[in-house]
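Visitor: need the 3D shape of this:
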Amino acid sequence: MKPIFPLHADLRVEAKPQLSPADLESDAALTAHDDAVEAWGDRGWAAVGRICRWAVTSGADLPFRCPPPTVPPRPG
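Guide: So this is what the prediction gives:
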């Protein structure tokens, strides 16, 4: 039986990583922040892709193609 709605984890909005004023003094902190923002964006777009594929599986006739999965599908 397929789910009626996308996974709740894909619908939850994750806060964007914030940079503190003290972090501006550290190259390592700036690099870590850049890495965190990149990972945050990747997770967000992966969720959009999963929701898109869920919509198509549920019968949506979209005028575009959904991106392919970048990781194996989640079980369930």
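Visitor: rest of the way, CA atoms for contacts and neighbours
Guide: OK.
Visitor: from G49, how far out is V56?
Guide: Distance, V56 to G49, using C-alpha to C-alpha, to the nearest Å: 11 Å.
Visitor: higher neighbour count, those two?
Guide: Counting neighbours by other C-alpha atoms under 10 Å for V56 and for G49 shows that G49 has the greater number, 19 against 14.
Visitor: pull up the gap between that one and V37, please.
Guide: Distance of G49 to V37, given as C-alpha to C-alpha: 18 Å.
Visitor: what comes up buried for the strand or helix carrying D34?
Guide: Following DSSP states H and E, one finds D34 within helix 27-57. Using 16 or more other C-alpha atoms under 10 Å as the test for burial, helix 27-57 gives 33, 37, 40, 44, 46-55.
Visitor: now show me the structure for the sequence below, then we'll compare the two:
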Amino acid sequence: MTELAKRYRPREKIVRRSVAELSDNELIQGLLGSGGIGRPVNKLARRILLLLRTEPMITYHNLTSIAGIGAAKATVILSA
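Guide: This is a model prediction of the structure:
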């Protein structure tokens, strides 16, 4: 999230304010922490939100089918 000013980053917003002030997208970005090469964290969060809205229950396989989501990020999301 180096392209965002520090005050706009989800993790910094959580520290300064509260999670109640963050959007679902920002909360997922906070869980993910970072994206990957060519896969910004905000776009990964958007893909996960779309999955949550279209699937009755998300699985490890659903998440890891998203380019940029590996085992570590999938297990964090599933645990949240």
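Visitor: what's the TM-score for these two chains?
Guide: Once the chains are laid over each other, their TM-score by TM-score structural alignment, normalised by the length of structure 1 reads 0.28; 36 aligned residues with a C-alpha RMSD of 3.7 Å.
Visitor: so how far is L31 of structure 2 from the spatially closest residue to A71 of structure 2 that is not a sequence neighbour?
Guide: Nearest-residue entry for A71 of structure 2: T64, 6.8 Å, with adjacent residues in sequence omitted and distances by C-alpha to C-alpha, 6 or more residues apart in numbering. The gap separating T64 of structure 2 from L31 of structure 2 is 15 Å, by C-alpha to C-alpha.
Visitor: before we move on, what about P10 of structure 2?
Guide: Going from P10 of structure 2 to L31 of structure 2 by C-alpha to C-alpha gives 9 Å.
Visitor: what does I77 of structure 2 give?
Guide: Look at I77 of structure 2 and L31 of structure 2: by C-alpha to C-alpha, they are 7 Å apart.
Visitor: one more: Y60 of structure 2?
Guide: On the measure of C-alpha to C-alpha, Y60 of structure 2 and L31 of structure 2 end up 16 Å apart.
Visitor: H61 of structure 2 too?
Guide: 18 Å.
Visitor: neighbour-wise, which of those two wins?
Guide: Neighbour comparison, H61 of structure 2 and L31: the larger count goes to L31, with 16 against 11 (by other C-alpha under 10 Å).
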